[in-house]
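J.: Sequence and predicted structure below; questions after.
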Amino acid sequence: MHLGHACVVADTGSARILIDPGAFSSGYETLEGLAAILVTHQHFDHLNLDKLPALLGQNPGAELVVDPGTAEQLRERDIPHTVREPGETFSVGGARVEVVGGDHAVIHPDIPGIANNGYWIDGSVLHPGDAFTVPERTPDVLLLPTAAPWLKASEAVDYLRAVAPPLAVPIHEAVLADPDLHYTLFSNLAPEGTEVRIAPRGVSFTP
């Protein structure tokens, strides 16, 4: 389920996992029954620190998993969390999560780089965060960043072609007034065998 921008809920059957509850997303504030909340990196469009305590309060059994950079912000607020880095694999609620990536894509050389975790859930769904790290194997579903200060459309298309998943679901679209142009571009230029499907906001769907 896509809740806008980079925020998605992945339901594996054994666990409901929320990824990137940020400021440009909505609908996650009332979620319950989460096994984990995964944060790819520290930017506000991926983590709304003001709303996080209430979300954790509604999901007392949820493990908050973050990258090293986000951990610094959480320590300042005394919010319990677990730090994970690329190369690690862990389990939440019976689901297997692999951490991939490492660095946020370059926005500009004058802006310091930060850490970025991509999350691969049950070997099926890949959320790359804000980076175009090509995985060593092909996911069933790729959550494809659409637009951001760090990317241009041709880079997103090249990443889509490099990963070549059976299904790609565009995300990270909130900076666009009308993302349909990008979505059409992805559909027209997707590699053979890849379906590009737009996930209606807040509506569950099965790949």
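T.: Looks like it arrived, so ask away. Residues are numbered from 1 along each chain as shown.
J.: CA only for contacts and neighbour counts going forward, please
T.: Will do.
J.: show me what contacts the closest residue in space to residue 150 that isn't next to it in sequence?
T.: Counting by Cα to Cα, 6 or more residues apart in numbering, residue 150 lies nearest to residue 107, which is 4.3 Å off, once chain neighbours are set aside. For residue 107, the contact set (Cα atoms under 8 Å, 6 or more residues apart in numbering) comprises 149-151.
J.: part of a strand, is residue 107?
T.: No: Residue 107 is assigned coil when assessed by DSSP: H, G, I helix; E, B strand; the rest coil, not a strand.
J.: what about versus this one:
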Amino acid sequence: MHLTHYGHACVLVDTGAARLLFDPGAFSSGFESLDGLDAVLITHQHFDHVDADKLRTLLRANPDAALVTDGQTAEQLDGIDTRTVAPGDRLALGGAEIAVVGSGEHAQIHADIPLVANNGYLVDGTLLHPGDAYVPPGLDELATLLLPTGAPWLKVSEAVDYLRAVAPRRVVPIHEQTLADPAMHYRFFDNLRPAGTELLVPDRESPVGV
């Protein structure tokens, strides 16, 4: 399995049997010219996770790719065919098996801001993109966790606690574009990660094996 980070929450996962792109949003770039995709998966409706104009361009270049998202996001994507899923669903995309996980809700930003739907996606039981929520997947072992690093809804202690709760073999920080110095947070993860967890920070747009 190979992973390419296009900044913030946007990640291409190539399992060898399927090419899956997650969260092509406004804070990410470099994904627009991708082709050969089996699916585009959106965790939730916020603009940093889905840019509708870029998404339409991407889907025109990938006419056979499924678009997978939650129901609230689907309602906002007028004129785009979507496959709507929620936690508990399982689906096959190309040659990959996807389990939709999480509580179904975005982490709280503030009590006065309504919660929106959020899907986490577990690929082949080995790689987790949680979207914007820290809900452990309930697995005895996880190979790769994509870890949200900076956002209005989180602080670094919560990120570390989530990392320790999941205790993956490998952690890849994502969702970093709100930070002036993401490397400072990466150092916290490196210093406070659980025993047996490797920190991997890929160069942007450079595939790495996971």
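T.: That came through, no problem. Here the structure is a predicted model, which is why all the values come from computation and not from measurement.
J.: coming back round to it: could you measure from the alignment partner in structure 2 of the residue nearest to residue 150 of structure 1 over to residue 156 of structure 2?
T.: Here residue 107 of structure 1 is matched to residue 109 in structure 2, going by TM-score structural alignment. Look at residue 109 of structure 2 and residue 156 of structure 2: by Cα to Cα, to the nearest Å, they are 15 Å apart.
J.: these two touch, right, residue 5 of structure 1 and residue 26?
T.: No: using Cα atoms under 8 Å as the test, residue 5 of structure 1 is too far from residue 26 to be in contact (9.2 Å).
J.: neighbour-wise, which of those two wins?
T.: Using other Cα atoms under 10 Å as the criterion, residue 5 of structure 1 and residue 26 rank with residue 5 on top: 25 against 16.
J.: That one -> structure 2?
T.: For residue 5 of structure 1, the aligned position in structure 2 is residue 8, judged by TM-score structural alignment.
J.: Please list all residues in contact with that match.
T.: Residues near residue 8 of structure 2 by Cα under 8 Å, 6+ apart: 27-28, 48, 174-177.
J.: And for residue 90 of structure 1?
T.: 96-98.
J.: A helix includes it, no?
T.: No: read with three-state DSSP, residue 90 of structure 1 is strand and lies in no helix.
J.: Check the gap between it and residue 139 of structure 1 for me.
T.: From residue 90 of structure 1 to residue 139 of structure 1 the distance is 18 Å (Cα to Cα).
J.: Please apply the same query to residue 51 of structure 1.
T.: Residue 51 of structure 1 sits 31 Å away from residue 139 of structure 1, going by Cα to Cα.
J.: Which helix or strand contains residue 158 of structure 2?
T.: helix 156-166 (DSSP states H and E).
J.: so how far is stretch 134-152 of structure 2 from its chain's centroid?
T.: Relative to the centre of its chain, stretch 134-152 of structure 2 is centred 10 Å away, using Cα atoms, centre = their mean, to the nearest Å.
J.: For it, list every residue counted as buried.
T.: 134-137, 142, 144-150 (16 or more other Cα atoms under 10 Å).
J.: Just the residues you listed: which are in strands?
T.: Judged by DSSP state E, strands contain the following of these: 144-148.
J.: Touching, residue 20 of structure 2 and residue 4? I think so.
T.: No: counting by Cα under 8 Å, residue 20 of structure 2 does not reach residue 4; the two are 10.5 Å apart.
J.: Tell me if residue 100 of structure 1 really is in a helix.
T.: No: using three-state DSSP, the secondary structure at residue 100 of structure 1 is strand, not a helix.
J.: show me the contacts for the residue most central in space within structure 1.
T.: Note on structure 1: the residue nearest the mean C-alpha position is residue 127, at 4.1 Å, using Cα atoms, centre = their mean. Contacts for residue 127 of structure 1 (Cα under 8 Å, 6+ apart) come out as 118-120, 142-144.
J.: could you redo the last one with a cut-off of 7 Å?
T.: Residue 127 of structure 1 makes contact with 118-120, 142-143 under the criterion Cα atoms under 7 Å, 6 or more residues apart in numbering.
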